[in-house]
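# All I have is the shape, not the residue letters:
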């Protein structure tokens, strides 16, 4: 909706169809705004889901800021609206955006935006660390068994240079609080550009992730299991 001033109510009832022919409607739709429309058009509203670091919950928030605001501004605003695990906690927006990024550059209709606390172990990554994406997935048995279908909430995870998959699995199980019997059925895979490579417990997965920070979804660690949610 764009602000357009008219002198008469009848002018508001004129609409144009797909072939640009003017037609008059006898129905007028309206929405009550909490601020004037011209002011609203100078702002951008981000719908952000906040994932609590210690509780298994995700809460949605609407953040309304000026278009020249940065991601850092948005995260500072969000910190005043959510419960943090510690007073000095910092937040990040997923996908990861630099804190100086203008929020008007983010297309929130395309991306489902998510914010979360930055764990202490991820604050200062060294060359022997990688921050990777981890996603739950199932094989698409209806359309194409080679394709994967993601579900649940993806997350970021730090892996270390000499860790085996078995060691990574132990840490992931602890973070997700999955019972042993259920976790034993899970399979782990390296997924790159849609291709799935299943991993063994003895594999060192560090070398498969070339970038220190996970800025895209081209590569991720996949957790294959039944969707029970």
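Everything's here; your move. Everything numeric here is computed off the predicted structure, so don't read it as measured data. Residues are numbered from 1 along each chain as shown.
# all contacts plus neighbour counts: C-alpha atoms, from now on.
Fine.
# Can you name the secondary structure element that comes next after the longest helix seen in the chain?
Counting by DSSP state H, the longest helix found in the chain is helix 165-176. Where DSSP states H and E defines the elements, the next helix or strand beyond helix 165-176 is helix 180-183.
# Can you list the buried residues in the helix or strand following that next one?
Next helix or strand after helix 180-183 toward the C-terminus (DSSP H and E): strand 187-192. The neighbour-count check on strand 187-192 (16 or more other C-alpha atoms under 10 Å) flags 188, 189, 190, 191, 192 as buried.
# can you give me the angle strand 187-192 makes with helix 165-176?
100 degrees (axes from the mean of the first three to the mean of the last three C-alpha atoms, to 10 degrees).
# Figure out how far strand 187-192 is from the centre of its chain.
20 Å (C-alpha atoms, centre = their mean, to the nearest Å).
# and here's the other structure:
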């Protein structure tokens, strides 16, 4: 009989490795969710590289496994947790200490608009949220977070128009959405004529995820059908996993 954590068992489990164990121990495997710029489906790939590899090596390997919207498209790797983006990995960072057991590693194409930022343009975080009536109206994030460039004098109405095009949300649904500047989990709802960039002047915040643009609307994730899954306005893409 086998004993494990004070539990006895007569079953022994084993795994058949595809490479010798000493060689495997020198490698690190990361599960990376690839978000295509125009396709709705998210594809999760297992990337296995030497432990001293960098984020740049991960991206190079991933490019051999995915279909890009353009052969010259650049990719970046993000760390996502509870529907917020906590980190944009620099290309030179080593992968050895990256933990993908609790955090989601997301690779995505870098939009052209982000490559030529003006001196007053800002790259901000945009998250979906709703207020939980059972938790004193506390903010609950959901769906896929994303990054977006806002221009110096761009109004809330103009930003909303770009968001609607990006997410492909029908007019009837989008008319119910509200735009808010959120800092330290407190929403400040924006009027159509408000200049969005003016809200992002403060620097004394803990992290970018604590100061973001919020899209308030109903979370339909758990209710949607397979057909609805094919539309991006469900705010969370269907996932396919490759090992």
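Arrived safely, thanks for sending. Remember, predicted model here, so these are calculated numbers, not experimental data.
# before we move on, the earlier item: what does the longest helix of structure 1 correspond to over in structure 2?
With TM-score structural alignment applied, helix 165-176 of structure 1 matches the range 156-167 in structure 2.
# Comparing that stretch with structure 1, how large is the average distance?
Following the fit onto structure 1, the mean deviation recorded for stretch 156-167 of structure 2 is 0.6 Å by mean C-alpha distance after the TM-score superposition for structure 1.
# which parts of that stretch are buried?
For stretch 156-167 of structure 2, by 16+ other C-alpha under 10 Å, it's 156, 157, 158, 159, 160, 163.
# Report the separation between the residue lying closest to the second one once chain neighbours are set aside and residue 216 of structure 2.
Read that as residue 157 of structure 2. Here the nearest residue to residue 157 of structure 2 in space, its sequence neighbours aside, is residue 192; by C-alpha to C-alpha, 6 or more residues apart in numbering that works out to 4.5 Å. To residue 216 of structure 2, residue 192 of structure 2 is 15 Å away according to C-alpha to C-alpha, to the nearest Å.
# From the neighbour counts alone, determine which of the two ranks first.
Legend: neighbour count by other C-alpha atoms under 10 Å for residue 192 of structure 2 and residue 216, higher for residue 216 (21 against 14).
# what do we get in structure 1 for that one?
Using TM-score structural alignment, residue 216 of structure 2 pairs with residue 224 in structure 1.
# Residue 189 of structure 2 now?
So residue 189 of structure 2 corresponds to residue 198, using TM-score structural alignment.
# show me what contacts its match?
187, 188, 189, 190 (C-alpha atoms under 8 Å, 6 or more residues apart in numbering).
# Try it again at 6 Å.
Residues near residue 198 of structure 1 by C-alpha atoms under 6 Å, 6 or more residues apart in numbering: residue 189.
# tell me which element the residue nearest to residue 61 of structure 2 when sequence neighbours are not counted is part of?
Leaving out its chain neighbours, the residue that sits closest to residue 61 of structure 2 by C-alpha to C-alpha, 6+ apart is residue 47, at 7.2 Å. Element membership for residue 47 of structure 2 (DSSP H and E) is strand 42-50.
# do you know how far the nearest residue to residue 159 of structure 2 once chain neighbours are set aside is from residue 122 of structure 2?
Of all residues not flanking residue 159 of structure 2 in the chain, residue 150 sits nearest, at 7.3 Å (C-alpha to C-alpha, 6+ apart). Separation of residue 150 of structure 2 from residue 122 of structure 2 (C-alpha to C-alpha): 5 Å.
# More neighbours: which of these two?
More neighbours surround residue 150 than the other of residue 150 of structure 2 and residue 122, with 23 against 17 (other C-alpha under 10 Å).
# and residue 60 of structure 2, that one's in a strand?
No - using DSSP: H, G, I helix; E, B strand; the rest coil, the secondary structure at residue 60 of structure 2 is helix, not a strand.
# what do we get in structure 1 for it?
Per TM-score structural alignment, residue 60 of structure 2 is aligned with residue 76.
# repeat for residue 105 of structure 2
Match for residue 105 of structure 2 (TM-score structural alignment): residue 113.
# Can you report how many residues lie near the nearest residue to its match once chain neighbours are set aside?
Spatial nearest neighbour of residue 113 of structure 1, chain neighbours left out: residue 48 (5.0 Å); criterion: C-alpha to C-alpha, 6+ apart. Residues near residue 48 of structure 1, counting by other C-alpha under 10 Å, number 24.
# Report the contact partners of the aligned residue in structure 2 for residue 48 of structure 1.
By TM-score structural alignment, residue 48 of structure 1 lines up with residue 32 in structure 2. Neighbouring residues of residue 32 of structure 2 by C-alpha under 6 Å, 6+ apart: 44, 45, 105, 106.
# next one: residue 88 of structure 1
No residues are in contact with residue 88 of structure 1 under the rule C-alpha under 6 Å, 6+ apart.
# aligned partner of it in structure 2?
In structure 2, residue 88 of structure 1 lands on residue 72 (TM-score structural alignment).
# how close does that match get to residue 110 of structure 2?
11 Å.
# what's the answer for residue 161 of structure 2, then?
20 Å.
# Let's verify residue 115 of structure 1: helix, strand, or coil?
Residue 115 of structure 1 ends up strand, using three-state DSSP.
# That one against residue 96, yeah?
No - taking contacts as C-alpha atoms under 6 Å, residue 115 of structure 1 lies outside contact range of residue 96: 9.3 Å.
# Looking only at neighbour counts, state which of those two leads.
residue 115 (23 against 16).
# aligned partner of residue 37 of structure 1 in structure 2?
Match for residue 37 of structure 1 (TM-score structural alignment): residue 21.
# Trace the residue nearest to residue 61 of structure 2 over to structure 1, please.
By TM-score structural alignment, residue 47 of structure 2 lines up with residue 63.
# Residue 146 of structure 2 now?
That one, residue 146 of structure 2, aligns with residue 155 by TM-score structural alignment.
# host element of its match?
strand 144-160.
# okay, the angle between that strand and strand 58-66?
80 degrees.
# Could you tell me the angle between strand 144-160 of structure 1 and strand 113-117?
Using the same axes, to 10 degrees: strand 144-160 of structure 1 against strand 113-117 is 30 degrees.
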